[in-house]
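Peer 1: When you get a sec, could you give me coordinates for this:
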Amino acid sequence: MKKARDVREQLEGLCERVEVDPTVSSPEDIESILKAITAGFFYNTARLGKSGDYETVKQRRTVYIHPSSVLAKEEPLPAWVCYFELAFTSKEYMRQVAPIQPKWLIEIAPHFYQESDVEDAKTKKMPKNKNRR
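Peer 2: Just a heads-up that it's a prediction; the model follows:
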């Protein structure tokens, strides 16, 4: 909780410095919060493949949602996620994972993502539920 309070105080200070009214945002506006997270970690994205495993978008590496994550138990799994870090153990696990929309990537980071990076999400069928590791 101390870390969360410290981060909040930092954000309040940044808002004051750039003259952003901190009362404008709403905690109920989940999409804006997820977009903000995506803007900060746009490089760390993965999509659910046909096999039921996640694959990083640019490097095409197989990764898994960390078992301690709330999203690891989500049914159905989110098609696209943004993560804070990868933990290397017996597998490569994504930690601090949030569901995202692929169109946000083009909107937020057009210098990094092109339409071809996200278009297959619209045309491919989602995999059936698979036992996760």
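Peer 1: going forward, measure contacts and count neighbours with C-alpha atoms only.
Peer 2: Will do.
Peer 1: Can you tell me how far the residue nearest the centre of the chain is from E12?
Peer 2: By CA atoms, centre = their mean, the chain has its centre lying nearest to C82, at 1.6 Å. Distance of C82 to E12, given as CA to CA, to the nearest Å: 24 Å.
Peer 1: got a list of what the residue nearest to the centre of the chain touches?
Peer 2: Contacts for C82 (CA atoms under 8 Å, 6 or more residues apart in numbering) come out as 37-38, 41-42, 44-46, 97-100.
Peer 1: From these, pick the one nearest Y113.
Peer 2: Using CA to CA, F42 comes nearest to Y113 of those, at 9.1 Å.
Peer 1: One more, please, to line up against the first structure:
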Amino acid sequence: MRQARDVREQLEGLMERIGVDLASCESDNILIRKAITAGYFYHTSRLTRGGYKTVKHQQTVYVHPNSCLFEEQPRWLIYHELVFTTKEFMRQIIEIDSGWLLEVAPHYYKSKDLEDASSKKMPKKVGKAREELG
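Peer 2: Here you go, the predicted structure:
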């Protein structure tokens, strides 16, 4: 608890120094999750078949089994660290909304980076039929 108090005091001091008013989020954790997204936007992963993939580098990663989100499998996550044991696991994760990434990091993400490929359907007629080739 002492460390939590020290961190709070540091944050209060920084906010006072730059002139930001201290205000409560009134149990609206979306504001907190957006703030974390702004700081860790480059640690984003998207749910795919067979696990998660990091958005920019398409690295396959998994939710750590000790995570409270292990069973839930949210569509979008921000992680603090990756730990490699039997697989590459994400630790200290939160669920986010993909729209927040364009809001907090438009210099890093473009809307095409955040499109959900699993919702796209393949066209009914792909390529030419065998009869058309011969």
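Peer 1: before we move on, back to that, Three-state assignment for the aligned residue in structure 2 for the residue nearest to the centre of structure 1, please.
Peer 2: Aligned counterpart of C82 of structure 1 in structure 2: I78 (TM-score structural alignment). Three-state call for I78 of structure 2 (DSSP: H, G, I helix; E, B strand; the rest coil): strand.
Peer 1: Which parts of structure 2 are helices?
Peer 2: Applying DSSP state H to structure 2 gives helices spanning 2-18, 29-39, 98-104, 130-133.
Peer 1: I'd like those written out as TSV, with distance to G50 of structure 2 and mean neighbour count added.
Peer 2: Converted to TSV, these look like this (distance: least, CA to CA, whole Å; neighbours: other CA atoms under 10 Å):
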stretch	distance to G50 of structure 2	mean neighbour count
helix 2-18	37	11
helix 29-39	24	15
helix 98-104	20	16
helix 130-133	33	7
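Peer 1: Could you tell me which residues make contact with whatever residue of structure 1 lines up with K56 of structure 2?
Peer 2: Applying TM-score structural alignment, one finds that K56 of structure 2 aligns to K58 in structure 1. Contact analysis of K58 of structure 1 by CA under 8 Å, 6+ apart lists D117.
Peer 1: swap the cut-off to 10 Å and go again
Peer 2: Going by CA atoms under 10 Å, 6 or more residues apart in numbering, K58 of structure 1 touches 43-46, 112-113, 117.
Peer 1: Same check on A105 of structure 2?
Peer 2: Under the criterion of CA under 10 Å, 6+ apart, the neighbours of A105 of structure 2 are 37-42.
Peer 1: Kindly report the same for D117 of structure 1.
Peer 2: 57-58, 102-103, 105-106.
Peer 1: for G19 of structure 2, same thing?
Peer 2: So, once contact is read as CA under 10 Å, 6+ apart, G19 of structure 2 ends up touching G13.
Peer 1: gap between it and S27 of structure 2?
Peer 2: 23 Å.
Peer 1: again, but for Y42 of structure 2
Peer 2: Distance of Y42 of structure 2 to S27 of structure 2, computed by CA to CA: 26 Å.
Peer 1: more crowded one of those two?
Peer 2: Y42 (18 against 8; other CA atoms under 10 Å).
Peer 1: Structure 1: which residue goes with the more buried one?
Peer 2: By TM-score structural alignment, Y42 of structure 2 lines up with Y43 in structure 1.
Peer 1: Residue in structure 2 paired with I100 of structure 1?
Peer 2: The alignment partner of I100 of structure 1 in structure 2, by TM-score structural alignment, is I96.
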